[in-house]
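Peer 1: Predicted coordinates and the sequence they were generated for:
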Amino acid sequence: MSEPLLLGAIEAGGTKFLCAVADRDGTILTETRIATTTPVETLGAASAFFRDAQRVHGDLSSLSVGSFGPLSLNPLAGDYGHITSTPKPGWENIDLLGHLRQTVDAPVTLDTDVNCAAVGERLFGSGQGLDSFCYVTIGTGIGVGLLIGGVPHGGANHPEAGHIAVPRAPGDDGFAGICPFHGDCLEGLACGPAMAARWGVPAEQLPADHPAWPMEADYIAALCATLTYVIRPDRIIVGGGVMQPPMYARVRAALVARLAGYDASMRTIDMDDYIAAPTAGASAGLTGALALAYRTATRQWPMHWRMAEPFHANKETVDA
């Protein structure tokens, strides 16, 4: 008989924190949604949730957090576990890991929200059966998660591919970009708020034949070309609010043009398979965080889980 295992997870986003406690089989025992306001309010509400959960269900075996960033993930760094130079007001230099370690007397691990979503996709979505792939989200920002050899990659710290410099798309020479650090980096040119700033309306209100869409596809293809040349992943999974269904064909065509027939192995890539939509559900990040908590506690992945959409029972927002 397996010994008891109680797993905690947080998907820490810029608008909400999803918190959950699950058992060894990935069954959600309790969960909540907390509005991301100030660090004191939001982290206080998260701590209260886990304290209450432990009073009811017992002590956690491990807690894993997938957070917006940038994050300091190098254990040797003086600010290890902090959210660093984020544009999210009030959250710069917040010791996220330290706060949670004061709440939970168990191993607490921290990774990016996109790496956790990539783990969720590997277990239950478009990354199943793959050892190396990228997970890209195009929304409020642009983030890239990376799994190599079946595990999240961080190196000295986590990748920040959303802030690479990319060539200007045709017809986009006059837009300055909105990134507060780089101006016209990829995120500054192609995230959802950049599209709204350039065209005057949110991306979802633009008609299908608007020139915004081929321009956006060109920028996403530039990112995918860089990932292809540098990493050679098995697949690039692209999601986020900007990636409406018609965008996939546009991105695939733009990527073929950018690769320009270079390297015979690239010419054989099946673009319909290579550029894929995420399929693990809206809570893939929370799923991935729970899986990382399981791996922390057991040193293995929960391959026996059958969970595609963990965040289901308690949909209300807790206003901290």
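Peer 2: Okay, I see it.

Peer 1: can we go C-alpha only for contacts and neighbour counts from here?
Peer 2: Noted.

Peer 1: got a list of contacts for stretch 171-187?
Peer 2: 87, 141-142, 162-166, 188-189, 193-194, 197-198, 215, 219, 223 (Cα atoms under 8 Å, 6 or more residues apart in numbering).

Peer 1: May I see the buried residues of that stretch?
Peer 2: Of the residues in stretch 171-187, 177-179, 183-187 count as buried by neighbour count, 16 or more other Cα atoms under 10 Å.

Peer 1: Quick check: the farthest pair among those residues?
Peer 2: 178 and 186 (9.9 Å; Cα to Cα).

Peer 1: Which parts of the stretch 51-200 of the chain are strands?
Peer 2: Secondary structure of the stretch 51-200 of the chain by DSSP state E, counting those that start in this stretch: the strands cover 62-67, 82-83, 94-95, 108-112, 133-138, 142-148, 151-152.

Peer 1: another structure for you, compare them:
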Amino acid sequence: MLVGAIEAGGTKFVCAIGNEKNEIIERVSFPTTTPEETLRSVFNFFDQYSLASIGIGSFGPIDINESSDTYGYILSTPKIPWKNFNFLGAMKERYSIPIGWTTDVNAAALGESKLGAAKGLKNTMYITIGTGIGAGAIVNGELLAGIGHPEMGHLLVRPHDKDGYEGFCPYHGNCLEGMAAGPSINGRLGRAGKDVDVDHEVWGFMSYYIGQALVAYTVILRPERIVLGGGVMNAPGMLEKVKKQFSSLLANYVPIPELDNYLVKPGLRDNAGITGSIILANEVK
């Protein structure tokens, strides 16, 4: 049995064919342009196969409320051509098969919880810290959702005493994403993170905000493990900086697992999202 999977990112789409063992058989990627052009590439790839189902993990915000009139839509994204686009509807119009629909970070959380760094655990989190910040949570073995999906990247954070930056988020300014995602480096310094020395104070500011958020997630959700992915977390020494800030801010308030087993890198590396989308395809009814 073959299933299709899409990891729909704001910069690129990854499409894959998987099997019932959640293995990747074939994959392609292409830039995210307009919906029409991007979906043409999606259709050209999937049309080559007879698929039992498809799983989609999409950039957002998206509507996951099945009783909503805009279920399956990408909502207020800054990518203007995709704003209020009926992504799921366009896929269902093309393929008369079951299609699973969730966020890209939820898909990554699913992948890591089933086959990655959080395998075998029932209460986990995956957070990606890159161009933006988003997170998905697994609670009692199920993806956390309410009236919509979590938007954990927009948690408000307390400014660092020495950081005068006001944040780049157009909605909240100094939320976690506005203060700690990749573009905040350019906003402060006028250059990309790859051009900034590992000992520059900006990394300390960002790890301080990430540490605050991880404390909030810890005391609210009480996960067994938090998986941290994304380009910012790949910066040299960043994970250790985050662990240090987290430990200081948590102040031993609640018990957690040993720190090196609590805050970890993705086990699936760059395949977390697309693997999660294959799992979603295999689980959709």
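Peer 2: Everything's here; your move. Keep in mind the model is a prediction, meaning the values are calculated, not measured.

Peer 1: care to give me the TM-score?
Peer 2: For this chain pair, the superposition-based TM-score is 0.95 by TM-score structural alignment, normalised by the length of the second structure; 284 aligned residues with a Cα RMSD of 1.4 Å.

Peer 1: so what's the aligned partner of residue 66 of the second structure in the first structure up against?
Peer 2: If you follow residue 66 of the second structure across to the first structure using TM-score structural alignment, you land on residue 75. Applying Cα under 8 Å, 6+ apart to residue 75 of the first structure gives the contacts residue 81.

Peer 1: Tell me how far residue 75 of the first structure lies from residue 145 of the first structure.
Peer 2: Computed as Cα to Cα, to the nearest Å, the residue 75 of the first structure to residue 145 of the first structure distance reads 19 Å.

Peer 1: what does residue 108 of the first structure give?
Peer 2: Distance, residue 108 of the first structure to residue 145 of the first structure, using Cα to Cα: 20 Å.

Peer 1: Ok, residue 8 of the first structure next?
Peer 2: Applying Cα to Cα, the value for residue 8 of the first structure to residue 145 of the first structure is 21 Å.

Peer 1: Have a look at these two and say which one is more surrounded.
Peer 2: residue 8 (32 against 27; other Cα atoms under 10 Å).

Peer 1: Quick one: map the more buried one onto the second structure.
Peer 2: In the second structure, the residue matched to residue 8 of the first structure (TM-score structural alignment) is residue 4.

Peer 1: quick one, what contacts its match?
Peer 2: Counted by Cα under 8 Å, 6+ apart, residue 4 of the second structure has contacts 15-18, 46, 51-55, 278, 281.

Peer 1: rerun that using 10 Å as the cut-off
Peer 2: Contacts of residue 4 of the second structure were listed using Cα atoms under 10 Å, 6 or more residues apart in numbering, and they are 15-19, 24, 26-27, 45-46, 49-56, 99, 274, 277-282.

Peer 1: Residue 219 of the second structure now?
Peer 2: Residue 219 of the second structure is in contact with 250, 253-256, counting by Cα under 10 Å, 6+ apart.

Peer 1: any idea whether the aligned residue in the first structure for it is helix, strand or coil?
Peer 2: Per TM-score structural alignment, the equivalent position to residue 219 of the second structure in the first structure is residue 229. Classification of residue 229 of the first structure using DSSP: H, G, I helix; E, B strand; the rest coil returns helix.

Peer 1: As a check, name the ranges of all helices in the first structure.
Peer 2: For the first structure, applying DSSP state H gives helices covering 39-57, 96-103, 113-124, 186-190, 192-199, 212-231, 246-259, 264-267, 271-274, 284-298.

Peer 1: Could you save those as CSV and add columns showing distance to residue 81 of the first structure?
Peer 2: Shown next, in CSV, are the helices of the first structure (distance: least, Cα to Cα, whole Å):
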stretch, distance to residue 81 of the first structure
helix 39-57, 14
helix 96-103, 5
helix 113-124, 14
helix 186-190, 24
helix 192-199, 28
helix 212-231, 26
helix 246-259, 35
helix 264-267, 38
helix 271-274, 33
helix 284-298, 16
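
Peer 1: Quick one: closest of those to residue 170 of the first structure.
Peer 2: The closest of the helices of the first structure to residue 170 of the first structure is helix 212-231. By Cα to Cα, the value is 7.1 Å.

Peer 1: can you give me the end-to-end distance of stretch 187-201 of the second structure?
Peer 2: 14 Å.

Peer 1: just stretch 159-177 of the second structure next, same as before
Peer 2: Using Cα to Cα, the span of stretch 159-177 of the second structure from its first residue to its last is 13 Å.

Peer 1: ditto for stretch 279-288 of the first structure
Peer 2: End-to-end distance (Cα to Cα), stretch 279-288 of the first structure: 13 Å.

Peer 1: Same question for stretch 61-81 of the first structure.
Peer 2: 19 Å.

Peer 1: Name the residues of that stretch that come out as buried.
Peer 2: Quick answer for stretch 61-81 of the first structure (16+ other Cα under 10 Å): 61-73, 79-81.

Peer 1: In ChimeraX, select just the buried ones from the contacts of residue 4 of the second structure.
Peer 2: Selecting only the buried entries of the contacts of residue 4 of the second structure in ChimeraX, with 16+ other Cα under 10 Å as the criterion:
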select :15,16,17,18,19,24,45,46,51,52,53,54,55,56,99,274,277,278,279,280,281,282
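
Peer 1: Run through the residues that contact residue 190 of the first structure.
Peer 2: 138-142, 162, 177-178, 184, 196, 198, 212, 215-220, 242.

Peer 1: how far away is residue 217 of the second structure from residue 272 of the second structure?
Peer 2: From residue 217 of the second structure to residue 272 of the second structure the distance is 21 Å (Cα to Cα).

Peer 1: Who has more neighbours out of these two?
Peer 2: residue 272 (28 against 17).

Peer 1: which residue packs closest to the more buried one, ignoring adjacent ones?
Peer 2: Nearest residue to residue 272 of the second structure, sequence neighbours excluded (Cα to Cα, 6 or more residues apart in numbering): residue 108, at 4.6 Å.

Peer 1: What lines up with that neighbour in the first structure?
Peer 2: Alignment note: residue 108 of the second structure maps to residue 117 in the first structure; criterion TM-score structural alignment.
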